[in-house]
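*Asks:* Show me how the following folds:
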Amino acid sequence: MSSIDPTARIEDGAVIGEGTTIGPYCVIGSNAVIGEACTLTAHVTVSGHTRIGANCVISPFAALGGPPQDLSYRGESTRLEIGSGCTIREGVTMNIGTVKGGGLTRVGDNGYFMNNSHVGHDCTVGNNVIFATSATLGGHVEVGDFVYIGGLSAVHQFTRIGPQVMVGGVCGVRGDVIPFGLVNGQYAALEGLNIIGMKRRKFTRERLATVRAFYQRLFHGPGIFAERLEAAQPMAKDDPAIAEILTFIGDGKHRPLCLPAGDGH
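*Replies:* Prediction:
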């Protein structure tokens, strides 16, 4: 049985899952669907065509499903989908999509979104991510699984962040970050591999050595980057992580690749 505080406003048409608690002064729009066993502690706003999975905990003043912050938006019926098991802390904002961006903002399972973090319109965010305080995504950003984005960092629109990336604090991320990458600095530069994260994903010492050798050859070897990239293609067979990085680079469309500082090639 759901528990709804008498001060909460639930519009007709909203769907509230079994065992969900809606706390004081929450506002739930008519097109919202909230899964089972969620907790909206107080003062949470869920608007638009928003679907939230089971077992999410949402803190005060989170605003989910608001209109995209895009000047072209004209009130179209676009969506926000949030997976199960997410923790959404105070003041977090997540916007619905735009028609030109596909109409959907999607957030995966088991994310931890610290206070005042933001997921912009048409973003796709993977599973098991952590957004620290005020981590911000512009529109159309793609974020892979097991990504950590540090506090006060902002990601430029249309940028891709591969799986298992770590972004340091106070970074402006303007280029695509390879899977397993570690980026840092005011304008984020690639500093190496996220070795701690890779160990947590059970990479053996042998695999780490193989991927490190590939990384050094690709990003710090002789010649210009395009030549090194071409020469590194046969290494895809050496480890699935290497193949994933090379595929990610090859799929780039909108933004340049985030490279080590000083490597403009």
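*Asks:* C-alpha only now, for contacts and for neighbours.
*Replies:* OK.
*Asks:* Was I right to think Phe146 contacts Ile161?
*Replies:* No. In this structure, Phe146 is not within contact of Ile161 by CA atoms under 8 Å, at 10.6 Å.
*Asks:* The two: which has the busier surroundings?
*Replies:* With neighbours defined as other CA atoms under 10 Å, Phe146 and Ile161 compare such that Ile161 has more, 28 against 21.
*Asks:* Next up, the contacts around that one.
*Replies:* By CA atoms under 8 Å, 6 or more residues apart in numbering, the contact set of Ile161 is Val141, Glu142, Val143, Gly144, Val147, Asp176, Val177, Ile178, Pro179.
*Asks:* Next, find the distance separating it from Ala63.
*Replies:* According to CA to CA, to the nearest Å, Ile161 and Ala63 sit 24 Å apart.
*Asks:* which helix in this structure runs the most residues?
*Replies:* helix 205-220 (DSSP state H).
*Asks:* For that helix, buried residues please.
*Replies:* Across helix 205-220, burial judged by 16 or more other CA atoms under 10 Å covers Arg207, Leu208, Thr210, Val211, Arg212, Phe214, Tyr215, Arg217, Leu218, Phe219.
*Asks:* can I get the contacts of Ile161 in TSV with neighbour count and secondary structure?
*Replies:* Shown next, in TSV, are those (neighbours: other CA atoms under 10 Å; DSSP: H, G, I helix; E, B strand; the rest coil):
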residue	neighbour count	secondary structure
Val141	22	coil
Glu142	22	strand
Val143	27	strand
Gly144	20	coil
Val147	26	coil
Asp176	25	strand
Val177	30	strand
Ile178	25	coil
Pro179	26	coil
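*Asks:* now the other sequence, so there's something to compare against:
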Amino acid sequence: MIHPTAIVDPAARLAEDVEVGPFSVIGPDVEIGAGSVIGPHVVIKGPTRLGRRTRIFQFASVGEDCQDKKYAGEATRLELGDDNVIREGATLHRGTIQDRGVTTLGNRNLIMAYVHVGHDCLIGDDCILANQVTLAGHVTLGDFAILGGLAAVHQFCHFGTHAMAGGGSIITKDTPAYVMINGNPAQAHGLNLVGLKRRGFSREAIKSLTDAYKVVYRQGLTLEQALASLESQHEAPPELATFIASLKASNRGITR
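*Replies:* Below you'll find the predicted structure:
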């Protein structure tokens, strides 16, 4: 299962059925879960933990030291959940002690070719990062987030659950849950309606979110005024509560 040209450090911990392709290098303090396939010419540096059924394609660099100039060799980490796919040439860096000390990806994420995931990023489940997406350090992505090719996200930005960014977007502010953005600088262009319908959101939930979007983006209100209006509603569906929470969590201001 391990190609004879691969270099696997004796201190690495690989499940018995892990496959490692030609010329790949796996260092100490690396743990790889069962059912994983590591392609050729992959470099994995620890401390790094990869969950079950991870698939990494050629020339990816996983768990390397971060590019933050404050980093001084501390034993920070990279942790991935299960069923993640890392395509060709992607780079995933470990965290820094100035933040959580760990870069984290959840489950079932698709990281396409030449994507960069910077230090201390926190990525949820079922996200799609298309080719050449760049996440600066300290970026947070909610579940089911989608970033189109060449999109770039500024450090410390939050990108909400079920939100979507078009290709080439330059994102310097927080993106609320369910919102679709595009452009340089990125601007909001409605809800990610296609994505919500594909994921089985009810008509009632989508109507509630559409009405809430209009309050935030169409009535000329400040964010504080819009939040007050939304929070005055009684018996709000859970989807609306998620939208409100993403607005309240913003520290950089929301994309408008």
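*Asks:* Please work out the TM-score for the two chains.
*Replies:* The TM-score (TM-score structural alignment, normalised by the length of structure 2) is 0.97; 256 aligned residues with a CA RMSD of 1.2 Å.
*Asks:* Let me see the residues that make contact with the longest helix of structure 1.
*Replies:* So helix 205-220 of structure 1 is in contact with 192-193, 195, 198, 225, 228-229, 232, 235, 238-239, 241-242, 259-260, going by CA under 8 Å, 6+ apart.
*Asks:* Against Ile206 of structure 2, how distant is the counterpart of Tyr148 of structure 1 in structure 2?
*Replies:* Residue correspondence to structure 2 (TM-score structural alignment): Tyr148 of structure 1 is matched to Ile146. Distance from Ile146 of structure 2 to Ile206 of structure 2, counting by CA to CA: 18 Å.
*Asks:* for Leu110 of structure 2, same thing?
*Replies:* Computed as CA to CA, the Leu110 of structure 2 to Ile206 of structure 2 distance reads 26 Å.
*Asks:* Also Asn109 of structure 2?
*Replies:* Taking CA to CA, one finds Asn109 of structure 2 at 25 Å from Ile206 of structure 2.
*Asks:* before we move on, what about Ala75 of structure 2?
*Replies:* 45 Å.
*Asks:* now swap in Arg52 of structure 2 and tell me
*Replies:* 34 Å.
*Asks:* Same list (the contacts of Ile161 of structure 1) but as JSON lines, adding distance to Glu18 of structure 1.
*Replies:* Listed next are those as JSON lines, based on distance: CA to CA, whole Å:
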{"residue": "Val141", "distance to Glu18 of structure 1": "33"}
{"residue": "Glu142", "distance to Glu18 of structure 1": "32"}
{"residue": "Val143", "distance to Glu18 of structure 1": "31"}
{"residue": "Gly144", "distance to Glu18 of structure 1": "30"}
{"residue": "Val147", "distance to Glu18 of structure 1": "31"}
{"residue": "Asp176", "distance to Glu18 of structure 1": "41"}
{"residue": "Val177", "distance to Glu18 of structure 1": "40"}
{"residue": "Ile178", "distance to Glu18 of structure 1": "41"}
{"residue": "Pro179", "distance to Glu18 of structure 1": "38"}
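*Asks:* so where in structure 2 does stretch 171-183 of structure 1 end up aligned?
*Replies:* The aligned range for stretch 171-183 of structure 1 is 169-181, by TM-score structural alignment.
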